[in-house]
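A.B. asks: Have a look; sequence and predicted model below, questions after that.
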Amino acid sequence: MKPQLQHISARDNPKLQRLRKLAQEASAYRKLGSVWLEGDHLARAALQRGCTPSMAVITEGACHDPSLLALAEQAPLVLVVNESLFQGLSGLESPARMGFEMALPSDASLQPGMDTVVLDRLQDAGNVGTILRSAAAMGFRQIAALKGTAALWSQKVLRAGMGAHFGLRLVEGLQPADLDRLQLPLIATSSHAEAELHRVQLPSPCAWVMGHEGQGVQPELMQRCTLTVGIPQPGGEESLNVGSAASICLYESARQRLLA
């Protein structure tokens, strides 16, 4: 069916007002139940994972680009706006020329037995997005974010994730006790751990716990971990960025799994 095209010229159009909130307020998606995917990269990534957009927005100029127009027309409703109106939706220095609105995935419960990454109050959106990308790449399909972690569907995390969101099960707002539902061994890293990552037989499936950038894993959660490992750092640095540490740990899990 041919999508409906609507030319919008008023800044106070209700649809644009909603998208503006989604673009500019990190946690607006929780209230509005949808997310704003700016740019053709995120839009294509969503479609490739079988996600269905509820609406597309495209600039008048981009309508002359056959590939962008065809992408926008994957949505049942396409809003056509001038460049100035689209810029008002954008969180980028160089705004994209199209985007999707997509309903927030409805299933937000933990799946027992699924390889998981636990985010314990991570604050930096770039770190969170990096970890989501590494998790998706290494076959960890579930993210369990404890309360206090950066909003997983915020624009900054979406951009850092580069499309990883659509291949993951994302669960937010959890307490440490909620992780019991995973029915998995929890693994944490520590600079004080005697066991070195590459010398330990890692359980599979498992849940890797990544802690706050400054405080690390909170004590209540650390007590729930059945294994604590250290990452050797022959260069002598005191600690690794949590995004880097997560990538190393998830790779080692994936490597051991392939060799098993």
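C.D. replies: Looks like it arrived, so ask away. Because the structure is a prediction, the values reported are computed rather than measured.

A.B. asks: Every contact and neighbour count from this point should use C-alpha atoms.
C.D. replies: Fine.

A.B. asks: Break down the stretch 151-260 of the chain into its strands, ranges please.
C.D. replies: Using DSSP state E, counting those that start in this stretch, the strands of the stretch 151-260 of the chain run over 169-174, 186-189, 207-211, 227-229.

A.B. asks: Which strands or helices does the last one pack on?
C.D. replies: The elements that strand 227-229 packs onto, with contact taken as 3 or more Cα pairs under 8 Å, 6 or more residues apart in numbering; DSSP states H and E, are strand 186-189.

A.B. asks: neighbouring contacts of stretch 45-58?
C.D. replies: Residues external to stretch 45-58 that are found in contact with it (Cα atoms under 8 Å, 6 or more residues apart in numbering): 69, 72-81, 86, 97-103, 163, 166-167.

A.B. asks: Now for the residue nearest to Arg257 when sequence neighbours are not counted: which residues touch it?
C.D. replies: Spatially, and ignoring its direct neighbours in sequence, Arg257 is nearest to Ser204 (7.3 Å; Cα to Cα, 6 or more residues apart in numbering). The neighbourhood of Ser204, defined by Cα under 8 Å, 6+ apart, consists of 115, 253, 257.

A.B. asks: any idea which residue sits dead centre in the protein?
C.D. replies: With distances taken as Cα atoms, centre = their mean, His165 lies nearest the centre of the chain, 4.4 Å away.

A.B. asks: Could you measure from the closest residue to Gly148 other than its chain neighbours over to Ser253?
C.D. replies: Nearest residue to Gly148, sequence neighbours excluded (Cα to Cα, 6+ apart): Arg121, at 4.5 Å. Distance of Arg121 to Ser253, given as Cα to Cα, to the nearest Å: 23 Å.

A.B. asks: check which helix or strand covers Leu71.
C.D. replies: Assessed by DSSP states H and E, Leu71 sits inside helix 66-72.

A.B. asks: Could you do Leu79 as well?
C.D. replies: Assigned by DSSP H and E, Leu79 belongs to strand 77-81.

A.B. asks: Quick check: next helix or strand after that strand?
C.D. replies: Sequence order places helix 83-87 as the next helix or strand after strand 77-81, per DSSP H and E.

A.B. asks: Flag every buried residue along that next one.
C.D. replies: 83, 85-87 (16 or more other Cα atoms under 10 Å).

A.B. asks: What are the boundaries of the strands in the stretch 1-150 of the chain?
C.D. replies: Along the stretch 1-150 of the chain, counting by DSSP E, counting those that start in this stretch, strands occupy 4-7, 34-38, 53-59, 77-81, 98-103, 116-120, 142-146.

A.B. asks: Out of the strands of the stretch 151-260 of the chain, the one nearest Arg199 is which?
C.D. replies: strand 227-229 (9.4 Å; Cα to Cα).

A.B. asks: which residues are in contact with the closest one?
C.D. replies: 185-191, 193-197.

A.B. asks: now the top helix by length along the chain against strand 207-211, angle please.
C.D. replies: Looking across the chain with DSSP state H, the single longest helix is helix 242-259. Orientation check (axes from the mean of the first three to the mean of the last three Cα atoms, to 10 degrees): helix 242-259 against strand 207-211 gives 170 degrees.

A.B. asks: another one to put next to it:
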Amino acid sequence: MSRRTPIEPIASRDNPRFKRLRRLVEDAAAYRREGVVWLEGDHLLRALLGSGQTPQAVVLTPAAAPLLAELQALGLPPSVAVWWLTPALMGQLSALACPVALGALARLPDAVDLDAALPTVVLDRVQDPGNVGSILRTAAAMGFAQVVALKGSAGLWSPKVVRAGMGAHFALRLLEGVERAALGALRVPLLATSSHAGTWLHQARLPWPCAWVFGHEGQGVDAALLQQASLRVRIAQPGGQESLNVAAAAAICLHASAVARLGAATPHASGMLRRSEPPL
């Protein structure tokens, strides 16, 4: 690592750069006003670099300085600004029990239009950031390419959602604040979950590509969206609980779609991948 300037950590809470970081961390909607996303931890920065993008700035404590050379080997340009913080100030930017020593600022991606043909996940007023981030992570893992957050859902780029997504944001086409009427443009079947009605998921013939819609933690999928769906499914729960957490339900449904997709592609493998075939 070669830097011509000495390391002089920001030590004051009144520093304008630190104040900006605090806004991004504490205000879930600040990323929209600032046009910048806060990435906490080197895992998210590595995911950003892996997607071919470059951060606006790297934020770290002097103790984490050796990570810079490693990150540069992964594609971090030496010209990227580095903001050094004292451990005390870095600790104020994290809600984790063990605060990380590194973070980054990345430009908020430009808004994109709905791609009507992509395998999609629709969030209908899902409000818990942990649930939203978990669903994004599962969507990316199961081969879905687009996530559409309808109005009333948690901000997709808020710090808690980004942290829970564990890098999935950089593998997905993301739209937020979308009106329900926009879903009429989808050219893939809309599938919805219901806790009390519909076809049992394990018996359903799941189409691919498709668009799964998952609803509000307490109210479920909006009644109008349920009527719009071409298939409604429910998940068997032999244990007898009234309902599942929305992130858990999404994981089960998206995995079922992935398995059905693999089964259609490999009819003689009982739904399992052959060793010679690549994963999703």
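C.D. replies: Great, that's in hand. In this text, all values refer to a predicted model and were calculated from it rather than measured experimentally.

A.B. asks: circling back to that earlier point, show me what the residue nearest to the centre of structure 1 lines up with in structure 2.
C.D. replies: Counting by TM-score structural alignment, His165 of structure 1 lines up with His169 in structure 2.

A.B. asks: same check, this time on Arg255 of structure 1
C.D. replies: So, by TM-score structural alignment, Arg255 of structure 1 is matched to Val259.

A.B. asks: For ChimeraX, write the selection for the buried entries among the contacts of stretch 45-58 of structure 1.
C.D. replies: For the buried members of the contacts of stretch 45-58 of structure 1, the matching ChimeraX selection, counting by 16+ other Cα under 10 Å, is:
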select :69,72,73,74,75,76,77,78,79,80,81,86,97,98,99,100,101,102,103,163,166,167
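
A.B. asks: which residues sit in contact with Val246 of structure 2?
C.D. replies: Applying Cα under 8 Å, 6+ apart, the residues near Val246 of structure 2 are 131, 214-217.

A.B. asks: What does Thr199 of structure 2 correspond to in structure 1?
C.D. replies: Using TM-score structural alignment, the equivalent of Thr199 of structure 2 in structure 1 is Ala195.

A.B. asks: Setting aside sequence neighbours, what's the nearest residue to that match?
C.D. replies: Val229 (5.1 Å).

A.B. asks: if we can go back for a sec, so how much does the strand holding Leu79 of structure 1 differ from structure 2 once superposed?
C.D. replies: Average distance, strand 77-81 of structure 1 versus aligned residues of structure 2 after superposition (mean Cα distance after the TM-score superposition for structure 1): 1.2 Å.

A.B. asks: In terms of secondary structure, what does that strand contact?
C.D. replies: Contact partners of strand 77-81 of structure 1 among helices and strands, from 3+ Cα pairs under 8 Å, 6+ apart: strand 4-7, strand 53-59.

A.B. asks: And for that strand, what's in contact with it?
C.D. replies: By Cα under 8 Å, 6+ apart, strand 77-81 of structure 1 touches 3-9, 54-60, 72.

A.B. asks: For those, which single residue is the most surrounded?
C.D. replies: Highest neighbour count within the contacts of strand 77-81 of structure 1, by other Cα atoms under 10 Å: Val57, with 31 neighbours.

A.B. asks: What is the aligned counterpart of that residue in structure 2?
C.D. replies: In structure 2, the residue matched to Val57 of structure 1 (TM-score structural alignment) is Val59.

A.B. asks: Also Gln175 of structure 1?
C.D. replies: By TM-score structural alignment, Gln175 of structure 1 lines up with Glu179.

A.B. asks: who are the neighbours in contact with its match?
C.D. replies: 150-151.

A.B. asks: What of Ala150 of structure 1?
C.D. replies: Ala150 of structure 1 makes contact with 121-125, 128 under the criterion Cα under 8 Å, 6+ apart.

A.B. asks: Tell me which of the strands of the stretch 151-260 of structure 1 sits nearest to Val217 of structure 1.
C.D. replies: Here strand 207-211 is closest among these (Cα to Cα), at 4.1 Å.

A.B. asks: Which residue numbers in structure 2 does the closest one align to?
C.D. replies: Counting by TM-score structural alignment, strand 207-211 of structure 1 lines up with residues 211-215 of structure 2.

A.B. asks: ok, back up a step: am I right that the residue nearest to the centre of structure 1 is in contact with Ile131?
C.D. replies: No: between His165 of structure 1 and Ile131 there is no contact under Cα atoms under 8 Å: 10.7 Å.

A.B. asks: Just to confirm, what residue in structure 1 is aligned with Gln241 of structure 2?
C.D. replies: Per TM-score structural alignment, Gln241 of structure 2 is aligned with Glu237.

A.B. asks: Near its match, how many other residues are there?
C.D. replies: By other Cα under 10 Å, neighbour count at Glu237 of structure 1 equals 8.

A.B. asks: Provide a list of residues in contact with the residue mapped onto Glu26 of structure 2 from structure 1.
C.D. replies: Under the alignment by TM-score structural alignment, Glu26 of structure 2 pairs with Gln24 in structure 1. Counting by Cα under 8 Å, 6+ apart, Gln24 of structure 1 touches 89, 91, 155.

A.B. asks: Just to confirm, what residue in structure 2 is aligned with the first one?
C.D. replies: In structure 2, the residue paired with Leu89 of structure 1 according to TM-score structural alignment is Leu93.

A.B. asks: Now do that match against Ala104 of structure 2, distance only.
C.D. replies: To Ala104 of structure 2, Leu93 of structure 2 is 12 Å away according to Cα to Cα.

A.B. asks: Tell me how far Val35 of structure 1 lies from Thr116 of structure 1.
C.D. replies: 23 Å.

A.B. asks: hmm, back to that, narrow the contacts of Ser204 of structure 1 to those that are buried.
C.D. replies: In the contacts of Ser204 of structure 1, the ones that pass as buried (16+ other Cα under 10 Å) are 115, 253.

A.B. asks: Could you measure from the counterpart of Val148 of structure 2 in structure 1 over to Leu258 of structure 1?
C.D. replies: Applying TM-score structural alignment, one finds that Val148 of structure 2 aligns to Ala144 in structure 1. Distance of Ala144 of structure 1 to Leu258 of structure 1, computed by Cα to Cα: 24 Å.
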